[in-house]
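K.L.:
fold the stuff below for me.
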Amino acid sequence: MAYSGDPILIEDLLFRPVHSLIDQSLHSRMGATTTNGDGFGIGWYGDGPAPALFKCIEPAWNERNLQEISRQIRTPLMFAHVRASTGTPVQRSNCHPFRHGNWLWMHNGALRGFSEMKRDLAMAVDPSLYSQIEGSTDSETLFFLALTFGLTDDPLTAVARAVGYVEDVGARHGVENPVQATIATTDGVSVWIFRYSTEQQTRSLFFSTAIAKVRALHPEVEALHGLGDETRFVVSEPLRDLEGAWNEVPESYAAVIRPGEDEIRPFQPVSPVR
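P.N.:
Prediction:
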């Protein structure tokens, strides 16, 4: 999940909603697996020059330190992720979100055939960035490909080029439907989200309706009255069932979420030039 808005206690984001991310780690309704217990991570922006990270290989529902810090930290922008490994080791460096400078990155899904494609994908990462890869996941490799292709300058084009490159490598290795991805990335101000898979059957992704509209629809929900008008949520599964509160990102679409008007547009991978 991603949150952007007025500073808020992390506890209010992770633990209080009816179908919170902690609940989803045990009882996912829309994910590939019901349980996501192979670690978790949160990344948040505060007073420092770069976002902070807290990651652990324990299940999110069973980590008391997460409960402790979430009661004390307020943030205007947070990423949180619960992990179900697709084959790479359960270790801290493989937990999302991933960080580079002021950027955070999360990926839900998989690069199929990653073991066959890994060498070619890694060789495409800019040499100046390669040494900063800490883990062994397909998700972090995709992040560093996007950085290589210009994520910090033009996120939409960079992700399109990274996904296109993976599909091209997959085709050369005979991998069927190599990309399954919902992605969120941020520079601490804007949040970019993507929903795309080669097979056009992508995992779920939702963004919240403008809070003022949701308040008008559901004035009885007290939690809504404590949220600022610029509040935005991005989730794999709605945090609670409220009619009109959630919008599904269409298949093969991307969106930019920032203060003011959000932007949503079709997403198409860009194949490498030969």
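K.L.:
use CA for all of it now, contacts and neighbours both
P.N.:
Fine.
K.L.:
centre of the chain to the longest helix along the chain, how far?
P.N.:
Using DSSP state H to define each element, the chain has its longest helix at helix 155-172. Chain-centre distance of helix 155-172: 18 Å, with C-alpha atoms, centre = their mean, to the nearest Å.
K.L.:
and that helix, what other elements does it pack with?
P.N.:
Here helix 155-172 is seen to pack against helix 114-123, helix 138-148, strand 179-186 when contacts are counted using 3 or more C-alpha pairs under 8 Å, 6 or more residues apart in numbering; DSSP states H and E.
K.L.:
hmm, who's touching that helix?
P.N.:
113, 117, 120-121, 142, 145-151, 176-179, 192, 198, 254, 267-272 (C-alpha atoms under 8 Å, 6 or more residues apart in numbering).
K.L.:
hmm, try it at 7 Å
P.N.:
For helix 155-172, contacts defined as C-alpha atoms under 7 Å, 6 or more residues apart in numbering pick out 117, 142, 145-146, 149-151, 178-179, 268-272.
K.L.:
cool, and stretch 74-85?
P.N.:
With C-alpha under 7 Å, 6+ apart as the criterion, stretch 74-85 contacts 1-10, 25, 36-46, 60, 95-97, 188.
K.L.:
hang on, isn't Gly228 packed against Pro7?
P.N.:
No. Between Gly228 and Pro7 there is no contact, the gap being 9.3 Å when judged by C-alpha atoms under 7 Å.
K.L.:
would you do the same for the sequence below? I want to compare the two.
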Amino acid sequence: MTYCGEPILAEDLLFRPVHSLIDQSLHARLGVTTTNGDGFGIGWYGEGTEPAVFKSVEPAWNDRNLREIARQIRTSLLFAHVRSSTGTPVQRSNCHPFRHGRWLWMHNGAVEGFRELRRDMAMAVEPSLYPAIEGSTDSELLFFLALTFGLADDPPSAVARAVGLVEELARRRGTPPPVDMTVATTDGESVWMFRHASAGRPGSLFYSTDIAQVRELHPELEALRRLGAGTRFVVSEPLRDLAGTWNEIPEGSHGVIREGEVVIQPFSPFWEG
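P.N.:
Now for the predicted structure:
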């Protein structure tokens, strides 16, 4: 889940929605697994020049520290993720979101054949960036490949090159089509989102309708009045079943949220090695 808008308590975002991310950690409806109990993480922008992160290998539904700090964190941009491991260890460094400088990154999905592709992926990371890798996941390596290919300058192109490289590596090795991903990344000002699969259907990803329109559709909901102008969410699953509120990001697309406005465009990986 990603939130951007006027500053709001993290508690209101993580715990209060009917189908909140905490509820999804136990009762996911659209994911590969129903339970996402292999750790969690949140990242947010506050007073510092870089975002803060809080991660744990505890299940999100059972972490008292998360409840404690969520009552005190007020932020205009929050990333939150609950993890179901696809094979790498359950450890703090493998929990999302991943951070480098001002950037946050989180990924749902997997790189098929990661054991065979990991070394080649790692060797493609810019040497000056490589020491900053903390964990052992495909998700973090995708992030550092995107950083290598210019995430800070042109996020769509950088992610397209990162995914294109992984797909090219799989072709060379004769392994199955590798990438299944929904991704959210941010520099603290804009949020980029991606939905792509090398083969088959990628995981679900939605963004919210303009908050003024949602209030008109559902004037009876007091919770909507607490959300300021420019509020947007990006979610794997809708936080509440409200007609007209959620827009599915098309397969093979990326989008950017900037100052409350959303622009969706086609996403096509490429590699020129």
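K.L.:
buried stuff in the helix or strand Asp12 of the second structure falls within?
P.N.:
Here Asp12 of the second structure, judged by DSSP states H and E, is contained in helix 10-14. By 16 or more other C-alpha atoms under 10 Å, the buried positions in helix 10-14 of the second structure come out as 10-11, 13-14.
K.L.:
superposed on the first structure, where does that helix end up, distance-wise?
P.N.:
Here the mean offset of helix 10-14 of the second structure against the first structure after fitting is 0.3 Å, by mean C-alpha distance after the TM-score superposition for the first structure.
K.L.:
Val82 of the first structure versus Leu26 of the first structure, what's the distance?
P.N.:
Distance check for Leu26 of the first structure against Val82 of the first structure: by C-alpha to C-alpha, to the nearest Å, it reads 10 Å.
K.L.:
intersection of neighbour lists for these two?
P.N.:
Asn36.
K.L.:
and these two? Which one has more around it.
P.N.:
Val82 (29 against 17; other C-alpha atoms under 10 Å).
K.L.:
what residue of the second structure matches up with that one?
P.N.:
By TM-score structural alignment, Val82 of the first structure lines up with Val82 in the second structure.
K.L.:
how much space between its match and Glu140 of the second structure?
P.N.:
Val82 of the second structure sits 15 Å away from Glu140 of the second structure, going by C-alpha to C-alpha.
K.L.:
isn't Ser93 of the second structure up against Gly135?
P.N.:
Yes. Counting by C-alpha under 7 Å, Ser93 of the second structure touches Gly135, with 4.7 Å between them.
K.L.:
what do the two both touch?
P.N.:
In contact with both Ser93 of the second structure and Gly135: no residue, using C-alpha under 7 Å, 6+ apart.
K.L.:
what is the burial count for Gly260 of the second structure?
P.N.:
Residues near Gly260 of the second structure, counting by other C-alpha under 10 Å: 17.
K.L.:
how about the one 4 residues further on?
P.N.:
By the criterion of other C-alpha under 10 Å, Ile264 of the second structure has 15 neighbours.
K.L.:
got it, and Pro49 of the first structure?
P.N.:
So Pro49 of the first structure, with other C-alpha under 10 Å, has 9 neighbours.
K.L.:
that one in helix, strand or coil?
P.N.:
Assigned with DSSP: H, G, I helix; E, B strand; the rest coil, Pro49 of the first structure falls in the coil class.
K.L.:
same check on Ala216 of the first structure?
P.N.:
helix.
K.L.:
counterpart of it over in the second structure?
P.N.:
Checking TM-score structural alignment: Ala216 of the first structure goes with Glu216.
K.L.:
in the second structure, which spans are strands?
P.N.:
2-9, 40-44, 52-56, 74-82, 98-100, 103-111, 179-186, 191-197, 206-208, 232-235, 246-248, 253-258, 261-266 (DSSP state E).
K.L.:
between these, which one is nearest to Gly31 of the second structure?
P.N.:
Closest approach to Gly31 of the second structure among the strands of the second structure (C-alpha to C-alpha): strand 103-111, 9.1 Å.
K.L.:
what's the average distance of the closest one to the first structure?
P.N.:
Mean deviation of strand 103-111 of the second structure relative to the first structure after superposition (mean C-alpha distance after the TM-score superposition for the first structure): 0.3 Å.
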